[in-house]
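Participant: No sequence on hand, only this structure:
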């Protein structure tokens, strides 16, 4: 895994053991990522050009791989080094107040035959790439809050796909967000499960605040968010009660505050659901306490960074 840095003039990615220009990265049409959406993934970010929470993301990636059980996995012990190299190479020409999203994905491999409807597969495809964080798209969410729509599209049932698998099979999310944006072009979809309980959005975990306490949908129904773990830790430090529980849409409508968490944008307040306002301020008091504690812990105010980078 080497790259001639003196020739670098564009973004670099890692594909199956090689560092190559991003524009040269290709997957064959018979890769199972394309044929079946059979891909697990992780998405992390840099702070001041340094990758953040790498070990936690690699641990969750391994959890996803364990759950899907694909054979012929290559040695992935160097992924931490790969992430560091992608960040080092691709931040060289990045503004000092900008940062990167770094994406890892592993597909089930390439289809090498079809026998009685069963697709054999080759060694899995491994890719790591990056892109500048879209701060300009986040400013409105940070300052005015995120608007949510609960669509007809539902979360995939746990019996079909365990939500602990962070995956790239995203058609249901695309359909859900498309439905939400037909009603409100600025909105994100917030999906219900088969029991009419709130789950998550395509980009983050949901949390609501009621009477000074924070509540989040049950772990069994949502992705085990790394940013959510930060919120749990902050709540412990600030002595704010935190509980996993079943949440209905009515709980969100009656909440004092609500917010989303994500490894890239970190934390954004929610201002409405289905056109109904939540709380009386954006962000709410508890949400702002958590945000301030988070920025203190990393030594960088991610909201102010977004404003300065626009």
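Facilitator: Looks like it arrived, so ask away. It should be emphasised that the depicted structure is a prediction, and the values quoted were computed from it without experimental measurement. Numbering: from 1, shown residues only.
Participant: rest of the way, CA atoms for contacts and neighbours
Facilitator: OK.
Participant: Help me confirm that residue 100 comes into contact with residue 133.
Facilitator: Yes - at 5.1 Å, residue 100 and residue 133 qualify as touching, with contact defined as CA atoms under 8 Å.
Participant: dropping in the other structure now:
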């Protein structure tokens, strides 16, 4: 079942208009919610980010956060989703193609569930990455539908035989194609500050909180590609990939070439936050 506006219906019945501005211009916002054991993980963080994206793009939310959450919980129940994601997007609405905001257009909400297991293999063994210029726009803090640069970056990594790309602006590292990025050097955790150059990741926030609880020093300051090459550990964080070690960058081994001690400690602490029992559906 899909959620369209406030109605639940089969995918084949979802009436997306060809004049939807999300289709024409990528004029919309979205969120991806992780579901563990039938429960949305860190919903408050996702809804705060959704509200910010809506406010800054001047897209009206079609209902209150309470109503949105209730609909997503019902969508999870109807789909009997235990492990996976809920994808939700809101576009500015349908109107004849013209760049200015339409004076009369109703925002369009669509959401669906997708089963997805935890990425246990990559969490345990790590992945390889390459570096690439970050040529995206300067409002990466907004979670909009304009993802073609991210898509092209990810495909570039796959074409080069790597799993992910680490983006940088003139040598200063920002994030990955669809995740945040962190390194560890001499016991200190480093990550780019949460400004307009990166997406303010929900898992990123959780991991930084866990690091402080574990007395791991944290520096939210810019660092360079050279710093990455000299790092003891590196990992990415995201809703779907959790805390995934990066063991090689541009063909160069990071640290020992295996997930580092601090990365593993953060993985273990993160796993403790995952709901342990499924609610009745």
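Facilitator: Looks like it came in fine. Note that the structure is a prediction, hence the values are computed from the model and not measured.
Participant: about what we covered before: okay, residue 100 and residue 133 of structure 1: which has more neighbours?
Facilitator: More crowded of residue 100 of structure 1 and residue 133, by other CA atoms under 10 Å: residue 100, with 25 against 19.
Participant: That one pairs with which position in structure 2?
Facilitator: Matched by TM-score structural alignment, residue 100 of structure 1 corresponds to residue 84 in structure 2.
Participant: mind listing what that match touches?
Facilitator: Going by CA atoms under 8 Å, 6 or more residues apart in numbering, residue 84 of structure 2 touches 34, 35, 36, 113, 114, 115, 116, 117.
Participant: From residue 158 of structure 2, how far off is the aligned residue in structure 2 for residue 167 of structure 1?
Facilitator: Matched across to structure 2, residue 167 of structure 1 falls on residue 144, judged by TM-score structural alignment. Note on residue 144 of structure 2: its distance to residue 158 of structure 2, by CA to CA, to the nearest Å, is 23 Å.
Participant: Which of these two has more residues huddled nearby?
Facilitator: In this view residue 144 of structure 2 and residue 158 are compared by other CA under 10 Å, and residue 144 has more residues nearby, 22 against 15.
Participant: Which residue is the nearest non-sequential neighbour of the counterpart of residue 29 of structure 1 in structure 2?
Facilitator: Counting by TM-score structural alignment, residue 29 of structure 1 corresponds to residue 18 in structure 2. Excluding the flanking residues, the one nearest residue 18 of structure 2 by CA to CA, 6 or more residues apart in numbering is residue 94, at 7.9 Å.
Participant: quick one, what contacts that neighbour?
Facilitator: With contacts defined as CA under 8 Å, 6+ apart, residue 94 of structure 2 is in contact with 17, 18, 19, 20, 21, 105, 106, 107, 108.
Participant: among those, who's most crowded?
Facilitator: Taking other CA under 10 Å as the neighbour criterion, residue 21 ranks highest of the contacts of residue 94 of structure 2 with 25 neighbours.
Participant: Go ahead and confirm residue 105 of structure 2 touches residue 93.
Facilitator: Yes - contact criterion CA under 8 Å: residue 105 of structure 2 and residue 93 qualify, at 5.2 Å.
Participant: The equivalent of residue 111 of structure 2 over in structure 1: neighbouring residues, count only.
Facilitator: Aligned by TM-score structural alignment, residue 111 of structure 2 pairs with residue 128 of structure 1. Neighbourhood size, residue 128 of structure 1 [other CA under 10 Å]: 23.
Participant: Are we agreed that residue 191 of structure 1 is in a strand?
Facilitator: Yes - assigned with DSSP: H, G, I helix; E, B strand; the rest coil, residue 191 of structure 1 falls within a strand.
Participant: Tell me if I'm right that it and residue 156 touch.
Facilitator: No - at 9.5 Å, residue 191 of structure 1 and residue 156 do not qualify as touching, with contact defined as CA under 8 Å.
Participant: more crowded one of these two?
Facilitator: Neighbours per residue, other CA under 10 Å: of residue 191 of structure 1 and residue 156, the larger number sits with residue 191, 26 against 17.
Participant: what do we get in structure 2 for the more buried one?
Facilitator: Using TM-score structural alignment, the partner of residue 191 of structure 1 in structure 2 is residue 167.
Participant: No further queries at this time; thank you.
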